[in-house]
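S.K.: with the input below, show me the fold.
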Amino acid sequence: MTPITEVEGRRLALSNLDKVLYTATSTTKGEVLHYYARTAAPLLAHLADRPVSFLRYPDGPDGQLFFTKNPPPGTPDWVRIAEVPRRTADTGRQVVVEDLASLMWAANLVVEFHTHQWRADAPERADRLVLDLDPGAPATAVECCVVALWLRERLGADGLEAYVKTSGSKGLHLLVPLERAPSAEVSAYAKGLAVEAEAVMPELVVHRMRRSLRPGKVFVDHSQNAAAKTTAAPYTLRARAEPTVSTPVTWEEVAGCTDAGQLVFRLGDIEGRLERYGDLLGPLTDPDSAAPLP
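M.R.: Model (predicted):
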């Protein structure tokens, strides 16, 4: 029998809690739900008012993976649904995860959480910039850190403060809080940064997506600033071999990275990091931290 639990007055059916999702670590679905419940406060702050896309992996990362922007079948009527531009979702509707009950409902589907760079009340007007640093083997997160430090300094020259997290996969994400600006303008600025980084570090950086260009280099992916694109949210679990998390890190950790394993964090690491550092990406949720796009 599927257990029923009550979360903030909402009745939820949480299924298959003993099912092993991550075979490499024997991590169960119950442990995944426990992780999301314990990390709810900072995660919800970063999901607030942002239409969400889901990468679902109900049988674990070794099973079927499918990406959906539309509200999943059976979405409860109490889960908030936002109207969004049709070109960013098939139906023009997406879920907004705004409280613990809707977070646990979504987590029960076994998902990665991905969000736009804009909020539901101002579609296609970005309030943050993102640069996704993706290493092409044999490059690793170590090379990403070198590029991240250069980009941080370059952004600073334009009066912008960058924050950093792991992607939860192989690379890093740089995020910058902005005063709202059209996504197209943010995209153009981000592309300019990527092109400039390649010009300065041609042996290390590539700004184009073509895979033949990427071995041994860091792809500075600026495309996720486009209005229709989404990026893995801070603190989301990823559908990888192990339960890795997209984890905020300090710039000191980035500067001191000499081995890619230093910046791999799993669900069991996050509570201790939050106790030690708090939410390192907290400024992204503070309007007073936003700066104008140059």
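S.K.: CA only for contacts and neighbour counts going forward, please
M.R.: Noted.
S.K.: and the gap between the residue nearest to V146 when sequence neighbours are not counted and L149?
M.R.: Spatially, and ignoring its direct neighbours in sequence, V146 is nearest to A255 (7.6 Å; Cα to Cα, 6 or more residues apart in numbering). Look at A255 and L149: by Cα to Cα, to the nearest Å, they are 7 Å apart.
S.K.: looking at the two, which one has more neighbours?
M.R.: L149 (17 against 13; other Cα atoms under 10 Å).
S.K.: my guess is the more buried one contacts E253, does it?
M.R.: No: L149 lies out of contact with E253 (Cα atoms under 8 Å); the separation is 11.0 Å.
S.K.: tell me, how many residues neighbour S169?
M.R.: 19.
S.K.: revised request: answer the last question for F66.
M.R.: F66: 11 neighbours (other Cα under 10 Å).
S.K.: what of the one 3 residues further on?
M.R.: Around K69 there are 21 other residues, counting by other Cα under 10 Å.
S.K.: equivalent analysis for the one 4 residues further on, please.
M.R.: The local packing of P73 (other Cα under 10 Å) involves 6 other residues.
S.K.: just H114 next, same as before
M.R.: For H114, the count of nearby residues is 22 (other Cα under 10 Å).
S.K.: I'd like the structure of this one too, to check against the first:
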Amino acid sequence: MTTGTLTVRAGRRSLDIHRPDKVLFPSEGDGGGYRKGDLVAYYRAVAPFMLPHLRGRPLMLERHPDGIDGPRFMQKNVPEHYPDWIKRVEVSKEGGTVTHLVCDDVATLVLLADQACITPHRWLSRSGQPHRPDRLVFDLDPSAGDDFAAVREAALLLGELLDELRLRSAPMTTGSRGLHLVVPLDGHQDFDEVRGFAKDVADHLAEAHPDRLTTAARKKDRGERLYLDVQRNGYAQTAVAPFAVRAKPGAPVAVPISWDQLDDPDLDARRWTIADAVEQARTDPWAGLMGRGRALGPAARRLDGLRTRRPTHPKIDQDD
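M.R.: Take a look at the predicted model:
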């Protein structure tokens, strides 16, 4: 049955969920599929942990109205029929402007789930300063297959280097194939400066481990080496939001983790799903980290100093 509506309370609003029994994630083997009502329930439950990572940021919405086996729509502009209480921000793009949705409250998150937005992708800057990111993201995916051991190794090497540069960083499973390493910034540099710094870091690490890591943009030039991808650090680029569900079988979730959890040999990119991601959220693995962004100037100078010697990447107290 995929008809009817379900009224749910979301913050100070009551919203009608249309066709809550519609299957978005088909069953697999003995596992039951997930319906739109399940997606709504998950986003309501995870909202206290997810909203701090969304507030004030333009979003790109990945919608699957007929479930993950149907067509995918990447939505940037806010449709006219969305309610007036939905927050919007107009940002400049090449050739004009785009009006993005901003999700600041649980009601908006629930409405997006009702619209079969399975995955919100966020900007790395906020609407008040769209050209100045306060997040830097390294995207780590295996070169082929599901070699998560190579992803884990690259994340540890990159985290140690960032420690040496005295930049805090935090890992997140993507719910797809790999990890994101997120670095909070103070928002004083523009995207060109941030992406340039990220590329310098990636180049330095790849030069230190040329048999395992690469920054080669062309797949044919990478071989079996893991690609250190910094391309998300550009104006109007997006990254999957923490605690976002992915349009993959089983409804995996992009989940922030601690560095200790990265040592778990059973960890992989799809470790958590909508069935248990809220439990991980309650552990608050990024506690206090994202609100303490640093400037890149001192880190860039430290990186310049490292280029004259072989990197050793010792651990440094992140509170120095």
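S.K.: what's the TM-score for these two chains?
M.R.: After superposition, the two chains reach a TM-score (TM-score structural alignment, normalised by the length of the first structure) of 0.91; 288 aligned residues with a Cα RMSD of 1.9 Å.
S.K.: re earlier: surely the residue nearest to V146 of the first structure meets A148?
M.R.: No: counting by Cα under 8 Å, A255 of the first structure does not reach A148; the two are 9.1 Å apart.
S.K.: does L33 of the first structure touch M104 like I think?
M.R.: Yes: look at L33 of the first structure against M104 with Cα under 8 Å: they come within range, at 6.9 Å.
S.K.: per the alignment, name the residue of the first structure opposite Q280 of the second structure.
M.R.: Matched by TM-score structural alignment, Q280 of the second structure corresponds to R273 in the first structure.
S.K.: which residues does its match contact?
M.R.: Under the criterion of Cα atoms under 8 Å, 6 or more residues apart in numbering, R273 of the first structure has no neighbours.
S.K.: how does it look with 10 Å?
M.R.: Counting by Cα atoms under 10 Å, 6 or more residues apart in numbering, R273 of the first structure touches T247, P248, V249, F265, D279, L280.
S.K.: so which of the residues you listed hold up in the second structure?
M.R.: Retained in the second structure by both residues aligned by TM-score structural alignment, their matches' Cα atoms under 10 Å are the following of the contacts of R273 of the first structure: T247, P248, V249, F265, L280.
S.K.: what's the local residue count around the aligned residue in the second structure for the second one?
M.R.: Okay, so that is P248 of the first structure. Under the alignment (TM-score structural alignment), P248 of the first structure pairs with P256 of the second structure. P256 of the second structure is flanked by 26 other residues according to other Cα under 10 Å.
S.K.: element containing the closest residue to P256 of the second structure other than its chain neighbours?
M.R.: Closest residue to P256 of the second structure apart from its sequence neighbours, by Cα to Cα, 6+ apart: M172 at 4.1 Å. Taking DSSP states H and E as the definition, one finds M172 of the second structure inside strand 170-173.
S.K.: coming back round to it: right, and the residue nearest to P256 of the second structure touches V255 too?
M.R.: Yes: contact criterion Cα atoms under 10 Å: M172 of the second structure and V255 qualify, at 5.4 Å.
S.K.: list residues touching both of the two?
M.R.: Joint contacts of M172 of the second structure and V255 (Cα under 10 Å, 6+ apart) are L179, H180, A241, P242, F243, A269, P285.
S.K.: which of those sits closest to P48 of the second structure?
M.R.: F243 (10.7 Å; Cα to Cα).
S.K.: now do that closest one against T99 of the second structure, distance only.
M.R.: 24 Å.
S.K.: go on, T238 of the second structure?
M.R.: From T238 of the second structure to T99 of the second structure the distance is 15 Å (Cα to Cα).
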